[in-house]
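Peer 1: The amino acid sequence is not available; the structure is as follows:
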């Protein structure tokens, strides 16, 4: 399994891991830069909330707001 390591970029542009870790020489990395707009928690919860949103009871409760 591949570890996920959380890090931030400091004022000098250096990547600073939030927790110490060690990698053997020659390790290969893929770095994903995340947007910092605060929308990530909403996107992560969308799938979990969809189970509630897509129930027939919810559709009926909000039907008066749907066009036509």
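Peer 2: Nice, thanks for sending it over. Model, not experiment: these values are computed from the prediction.

Peer 1: drop to CA atoms for contacts and neighbour counts, all remaining ones
Peer 2: Fine.

Peer 1: what number of residues lie near residue 7?
Peer 2: Counted with other Cα atoms under 10 Å, the burial measure for residue 7 works out to 13 neighbours.

Peer 1: Please report the distance of the residue lying closest to it once chain neighbours are set aside from residue 9.
Peer 2: Excluding the flanking residues, the one nearest residue 7 by Cα to Cα, 6 or more residues apart in numbering is residue 17, at 3.9 Å. Residue 17 is 9 Å from residue 9, where distance means Cα to Cα, to the nearest Å.

Peer 1: Okay, one more to line up with it:
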């Protein structure tokens, strides 16, 4: 759906002849889809950009508080 929304936005920008600085992001979305990130959220864009940049991600195995649990 994100890809569709970017396509609609870029199309409108072309019709109105206004700059659309998000064109690079639209390309990143297309690359993420091509890499198989079809059912994932926008965080997959970070993964795809890291892969494109030659960055190897390494898990830090850190606990992350979701801020939803009651404080003790």
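Peer 2: Perfect, thanks for sending it. Model, not experiment: these values are computed from the prediction.

Peer 1: Quantify their similarity with the TM-score.
Peer 2: TM-score of the superposed chains, computed with TM-score structural alignment, normalised by the length of the first structure, equals 0.24; 30 aligned residues with a Cα RMSD of 3.7 Å.

Peer 1: picking that back up, okay, now the residue nearest to residue 7 of the first structure: neighbour count?
Peer 2: Applying other Cα under 10 Å, we find 12 residues neighbouring residue 17 of the first structure.

Peer 1: helix or strand for residue 48 of the first structure, which one?
Peer 2: Per DSSP states H and E: residue 48 of the first structure is located in helix 40-53.

Peer 1: Give me the residues contacting that helix.
Peer 2: Defining contact as Cα atoms under 8 Å, 6 or more residues apart in numbering, one finds that helix 40-53 of the first structure is touched by 58, 59.

Peer 1: same thing but 7 Å
Peer 2: Helix 40-53 of the first structure is contacted by no other residue when judged by Cα atoms under 7 Å, 6 or more residues apart in numbering.

Peer 1: could you show me where the strands are in the second structure, in order?
Peer 2: The residue ranges that make up strands in the second structure, judged by DSSP state E, are empty, as it has none.

Peer 1: buried stuff in the longest helix that it contains?
Peer 2: For the second structure, the helix that runs over the most residues, judged by DSSP state H, is helix 2-16. Within helix 2-16 of the second structure, the residues that qualify as buried by neighbour count (16 or more other Cα atoms under 10 Å) are 3, 6, 9, 10.
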